[in-house]
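Peer 1: Sharing a model prediction with you, sequence too.
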Amino acid sequence: MIVADDEKVNRINTPPPVIHHRQPIRSSLRLSNTKHSVQSDVSKPIAPHLRSCGRSDIVRQRVGFLGWTIARWILLLTNTMLLVYGCIFLVATCATYGLAYERAIIIVIANKEILAVSFTASLFCFLTSIVGYIGIVNKNRRYLGYYALFLWVCFALIITVGYLGFKHRTWNLKAQLGVRWRHDYTPKQRELLQDNLHCCGFENPSDHAAYFLRCWAQSLLPGCQHKFYLFENAFLLNTYTIAFAILPIHVAVILASILCSNHVDVVFGTRSRPPIPYLGEFKDWREWEQAMHKQK
């Protein structure tokens, strides 16, 4: 009985066995990697305004004239070109709507579709250039992304102007003018066209003429067909020629926005890849595979 009591006391006084859990290798690698990354980050100089300043693993682009990169100057040049021809056509279309020159009333009446699309395209080019200037000055890639997207809309509108001018001129222009004169134009519009072109009626004074002080049934004024055709033929030719001539310049502006928007400063493309925790001390899979081949 005494021996049994001593065994019970020894069992009570003995501490429980300590069980050592084996930690997985992956977690230990993470801890070591984080410690290594923290030590490496502390040892590298970090500027208050730019965290990558002074790091040896970063190769920076050369800064061009006046502290701007070459890509930024290219963006500024191409965006200025966009602003120039956008403003020119915006002023021209506004002057046409305001009847600022002699033949403006003919364009407003006979080419209202082309005039509306031209005004929309020029206004959109102007607003897109403003967005581009904001992105270039502030080095804001988000605005430059919107700028590159809006340029495609401007491209579509410019093509539409050229297509409308080419279609109206080549698809039997004389027949189109006759149909419009006889069926589409109001008497007031015919009177304005006759007064501007100094003619009466379409083929003669008795062919759908709008009579007023200068035009009556026995008038000696010629019909408007010839003068109207000559003006429309020249106007449509100039319209689609100018529109298609601008397209290569606009394509160059689009290419510049795509290629140079990310390089508006010297930071893009120069930062090293962030470390991948489960790769340990290796930066990518290629280095890990090379190390595995060397161990074999």
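Peer 2: Perfect, I can see it now.
Peer 1: C-alpha only now, for contacts and for neighbours.
Peer 2: Will do.
Peer 1: which residues in this protein form strands?
Peer 2: For the chain, no strands are identified by DSSP state E.
Peer 1: Geometric centre of it: which residue is closest?
Peer 2: By Cα atoms, centre = their mean, the mean C-alpha position of the chain lies nearest to Ala148, the distance being 2.0 Å.
Peer 1: List the contacts of that residue.
Peer 2: Ile254, Ser257, Ile258 (Cα atoms under 8 Å, 6 or more residues apart in numbering).
Peer 1: just Ile107 next, same as before
Peer 2: Thr96, Leu115.
Peer 1: What separation do you get for it and Val3?
Peer 2: To Val3, Ile107 is 123 Å away according to Cα to Cα, to the nearest Å.
Peer 1: got it, and Ala245?
Peer 2: Counting by Cα to Cα, the gap from Ala245 to Val3 is 113 Å.
Peer 1: Test my guess that Ile105 contacts Leu99.
Peer 2: Yes - the pair Ile105 / Leu99 is scored as a contact, 6.2 Å apart, by Cα atoms under 8 Å.
Peer 1: try this one next to it:
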Amino acid sequence: MADTTQRPRRASTSSVPPVIAPRISTTRVSFENDASPLAPPSVPFAASPSSSSGLRPPSLQSLAFQQSASSSHPSLASPSNMHLQAPSLSLNYIPAKFSRPHSPGSRLHNRKSAIQQLKTSQPRGGGRAAFALAESRMPEEGDEDYDGWITGKDEGKTKPRLRWNRFKWALFVTNVLMTAYTLTALVFLLLTWFNTLPDADVIRTANHSELVISTVAAALGLLTSLIGWSGILLNNRAFLGIYCLLLWISFAFLCAPGYITYKRRAFNLEGKINSQWSREIGVGGRLKIQNQLKCCGYYSPFVEATISQTCYARSTLPGCKAKFLKFERTALENWYTIAFALVPLHLIAIVVSLLCSNHVTYRFGKGMMPRAYRLNMSSMAVLMDNYASQLAEQYNFPASNSDVGLRRPRTGSQGMDSLYFDKYADGPAPSIGEQSKSDSYEMEETKKVTTM
């Protein structure tokens, strides 16, 4: 009596009724190129002791039950529910298990008790840990808003408090510093361009290239910080990626004026000033420097001087070389000192952006798989179709065309020979509804074959 009760149980879990096999192979033609290779299967139609530790495809009986359910409920095949029947993007993705909603009232951010609870409990999925082996990755039905963000908690009466994690605080602090020094530098540079600061004419005339590069660096740094604010406050990972990229570009523009000014001051500054006065700045530039530094001519009023109301042949003003050289040494030293002093802060901002930009996906948003990647009945049918075809190819089932269909003998778990038919192997695969209509006919044909 014990043997008779165990045999049907093994047959229900490991053997495949002949009527199921034609439906499994029907979608092989249309989706054969889309499916990715699966892991090597175990012995066909027999449970393996090691299968409990790894990924195991669902049974073929469950697939038949889903297809028969769709045939018994025509509303599932209506145009309004076509997204349930169309294969999803998860055909190449087989999850180990499904995640569940968070416990009601649990706080998972920045609380010692919640952190301790997470350490001792099962992980809920999301972040880098979601890609580990056998981790929760996908939600269940009806948990679109299990965090209470849209509908609120306590029947919509309360909203969850916004809590920033340490990654967002690090981004916030570094972006505040970057916004502060780029905005300050841009203000001083604009005041220099508008000739508001003292000695601004000398800088605009003698250090025009350095002034242009510094202005571009400050403007680009301010734009980068604004993009960073967009990514931080909106939790937008695209903005954070652009922010990280622009940090490197602004870092290059930050180092450029510091390098140029240091090189100009350290290597033959006097010879560069001599060449600049006689060849580059022109008459208008000499006049601006003479009026600003209160000097006349380069060595004296008789050497490369520009005539003005204060500079003429009998003027008592000294030459401009000594004052101009002293001014350039001081200005260039302050210039590259400020530029190189901002480099460590900028490097810290780059490192923080690289390490903390993933704070948006720390729990994969809400910890849910996107809808386009969720499994549905059609996706499971395609997966099981490919799995069954790989089993047939691996164990070399003979195939021959006949009037009835493809007849492939196999040996079941109980040692009894049985047959299944694939009459759609050479033609287009019908839909699930068309397959369900031929269930009665296939059952009759199977009974005739098995009784022969």
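Peer 2: That came in fine, so what should we check first? Being a predicted model, the structure only gives us computed values, none of them experimental.
Peer 1: In the first structure, which residues correspond to the lengthiest helix in the second structure?
Peer 2: Taking DSSP state H as the criterion, the second structure has its longest helix at helix 321-356. Using TM-score structural alignment, helix 321-356 of the second structure lines up with residues 225-260 of the first structure.
Peer 1: tell me the average deviation of that stretch from the second structure after fitting.
Peer 2: Comparison of stretch 225-260 of the first structure with the second structure after fitting gives an average deviation of 0.5 Å (mean Cα distance after the TM-score superposition for the first structure).
Peer 1: mind checking how far the closest residue to Leu236 of the first structure other than its chain neighbours is from Phe231 of the first structure?
Peer 2: Closest residue to Leu236 of the first structure apart from its sequence neighbours, by Cα to Cα, 6 or more residues apart in numbering: Gly165 at 4.9 Å. From Gly165 of the first structure across to Phe231 of the first structure, the span is 13 Å (Cα to Cα).
Peer 1: who has more neighbours, the two?
Peer 2: Neighbour count, other Cα atoms under 10 Å: between Gly165 of the first structure and Phe231, Gly165 has more, with 23 against 15.
Peer 1: what number of residues lie near His198 of the first structure?
Peer 2: 15.
Peer 1: no wait, Ala256 of the first structure
Peer 2: Residues near Ala256 of the first structure, counting by other Cα under 10 Å: 20.
Peer 1: just to revisit the earlier point, quick one, which of Ile105 and Leu99 of the first structure is more surrounded?
Peer 2: Using other Cα under 10 Å, the more surrounded residue of Ile105 of the first structure and Leu99 is Ile105, with 19 against 15.
Peer 1: Give the full set of residues in contact with the alignment partner in the second structure of that one.
Peer 2: Counting by TM-score structural alignment, Ile105 of the first structure lines up with Asp201 in the second structure. Applying Cα under 8 Å, 6+ apart to Asp201 of the second structure gives the contacts Asn195, Lys288, Ile289, Gln292.
Peer 1: run the last query once more with 10 Å
Peer 2: Thr192, Trp193, Phe194, Asn195, Asn207, Gly285, Lys288, Ile289, Asn291, Gln292, Leu293 (Cα atoms under 10 Å, 6 or more residues apart in numbering).
Peer 1: Could you do Trp335 of the second structure as well?
Peer 2: Counting by Cα under 10 Å, 6+ apart, the residues that Trp335 of the second structure touches are Glu210, Leu211, Ser214, Pro257, Gly258, Tyr259, Ile260, Thr261, Tyr262, Arg329.
Peer 1: roughly how far apart are it and Leu234 of the second structure?
Peer 2: Taking Cα to Cα, one finds Trp335 of the second structure at 36 Å from Leu234 of the second structure.
Peer 1: what does Phe421 of the second structure give?
Peer 2: 57 Å.
Peer 1: now Val212 of the second structure
Peer 2: 33 Å.
Peer 1: Buried residues, stretch 95-115 of the first structure. List them.
Peer 2: Thr96, Tyr97, Ala104, Ile105, Ile106, Ile107, Val108, Ala110, Asn111, Ile114, Leu115 (16 or more other Cα atoms under 10 Å).
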